[in-house]
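A.B. asks: Structure for the following, please:
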Amino acid sequence: MHFIVGGAFQGKRKWARAYYRVEERKDVVWCNGYEREYGEPDVNMRERIVVFEGLEAAIRRIPDVAHWKRMFRIWHEWEQQGASRTVVWIGSDITQGIVPVEKEERLWRDVTGWCYQQLAQLCDRVDRVWCGLAERMK
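C.D. replies: Down below sits the predicted model:
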C-alpha cells in the first residue's frame, strides 16, 4: 500500500494522478472520501489500482480507530491477493497547528493522527507532498 500525506491544497491529488499515470489507464478506481464513505473490496473488482482520496474527511464521519485499522487491514489483504494490485491512500495532515477548542474537533484531529500512524506502518511506501513536490518517507 502507498500513503500520500501533506497539507491541504499542496498537490497530493495531482502528484498521485501523475505518479500512477491515471489518465492513461483503465484499471484505476478513484474513491472520494469527501463525498461518500469508503467501501470494502468487491470480489468482482477488475481494477488493479484503488485510490482513496480524502481520508481525513472519511475519518471525520467515522472517528473510530478500530474501524479504520480493520479497513486498512482488509484493503491490505486485497492488495496482497493480486500480483499487481496497489491501494493508495491520500490524506491531508490536520494534526499540526493550533489545537481546536471544540471537543469533537480535537477528537477528529487525534483519531486522524492515530489512524495515519497505523496506516503508515502497514504501507510499503509513504510520501509527503508539499508545494507539489513529493518527499519519500518510507
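A.B. asks: CA atoms for contacts and neighbours, from now on please.
C.D. replies: Noted.
A.B. asks: Could you report the separation of D64 from W108?
C.D. replies: D64 sits 9 Å away from W108, going by Cα to Cα, to the nearest Å.
A.B. asks: what's the answer for P63, then?
C.D. replies: 6 Å.
A.B. asks: Report how many residues lie close to Q80.
C.D. replies: 14 (other Cα atoms under 10 Å).
A.B. asks: want to put them side by side, so please do this one too:
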Amino acid sequence: MHFITGGAFNGKSKWVCKQYGITKSNGIWISAYRGSAIPNSLERTHENGVIVFEGIEYWVKDWLEYGEKDALQRWQNILQDWQLWEKSHPLRKVILIGTDITKGIVPISAEERTWRDVTGRVFQATAKTSSQMDLIWYGISQKIK
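C.D. replies: Okay, here's the model as predicted:
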C-alpha cells in the first residue's frame, strides 16, 4: 500500500498519476470527492493492477454517524482486506490519498473537531499499515516511508 497525504489542492492526484503512469480514466480511481463509496470487495472491482482510493477523510466523516470507535474499526478492517488483496498478486497495488485536515485552526464545532481527530487516527493507522508514504506540498513530494 502507498499512502499519499498533504494539503488540499496541493497536487496529490497529479503526483500519483505521474508516479504510476495512470490517469483517472484509464485506471480504477475511486473518489469520495466525486461521491464514490468504498466497494465491499476488491475482488469484484479489479483483478490485477493499481487501485486508487481518494478522499479518505470524507469516508471517515460519513462513518462518524455510527460513532468514533465504529469508524476506526471499519477503517482497520478495510485496511486489512486491502492489504490481503494487494499481497495476493505481485501486480496489485493499493494507493490511498487523503487530505491532511489535522493542521491549522481547531474547529469550533464538536462534530468538526471529532472529524479532525478521527481522521488523524485513521491516517496514523494508514501510515503504519502502508509500505510507502509520501507527503505532497505544492506538487513536491517528500518520502516519509
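A.B. asks: all strands in the second structure, in order from the N-terminus.
C.D. replies: Using DSSP state E, the strands of the second structure run over residues 2-6, 28-31, 50-54, 93-99, 132-137, 140-143.
A.B. asks: Quick one: closest of the ones you listed to V60 of the second structure.
C.D. replies: strand 93-99 (10.5 Å; Cα to Cα).
A.B. asks: and the closest one, how far from the first structure on average?
C.D. replies: Superposed on the first structure, strand 93-99 of the second structure shows a mean distance of 0.3 Å to its aligned residues (mean Cα distance after the TM-score superposition for the first structure).
A.B. asks: Identify the residue of the first structure aligned to I22 of the second structure.
C.D. replies: Taking TM-score structural alignment, the alignment pairs I22 of the second structure with V22 from the first structure.
A.B. asks: Pretty sure V28 is one of the things that match touches, is it not?
C.D. replies: Yes: the pair V22 of the first structure / V28 is scored as a contact, 6.7 Å apart, by Cα atoms under 8 Å.
A.B. asks: Neighbour count: these two, which is higher?
C.D. replies: V28 (20 against 16).
A.B. asks: How much space separates the more buried one from R73 of the first structure?
C.D. replies: According to Cα to Cα, V28 of the first structure and R73 of the first structure sit 20 Å apart.
A.B. asks: Would you confirm that Y34 of the first structure contacts I59?
C.D. replies: No: counting by Cα under 8 Å, Y34 of the first structure does not reach I59; the two are 10.0 Å apart.
A.B. asks: number of nearby residues for G49 of the second structure?
C.D. replies: A total of 14 residues lie near G49 of the second structure under the criterion other Cα under 10 Å.
A.B. asks: what sits against the residue nearest the centre of the first structure?
C.D. replies: Closest residue to the average C-alpha location of the first structure: W89 at 2.2 Å, with Cα atoms, centre = their mean. By Cα atoms under 8 Å, 6 or more residues apart in numbering, the contact set of W89 of the first structure is M1, H2, F3, I4, V51, F52, E53, L55.
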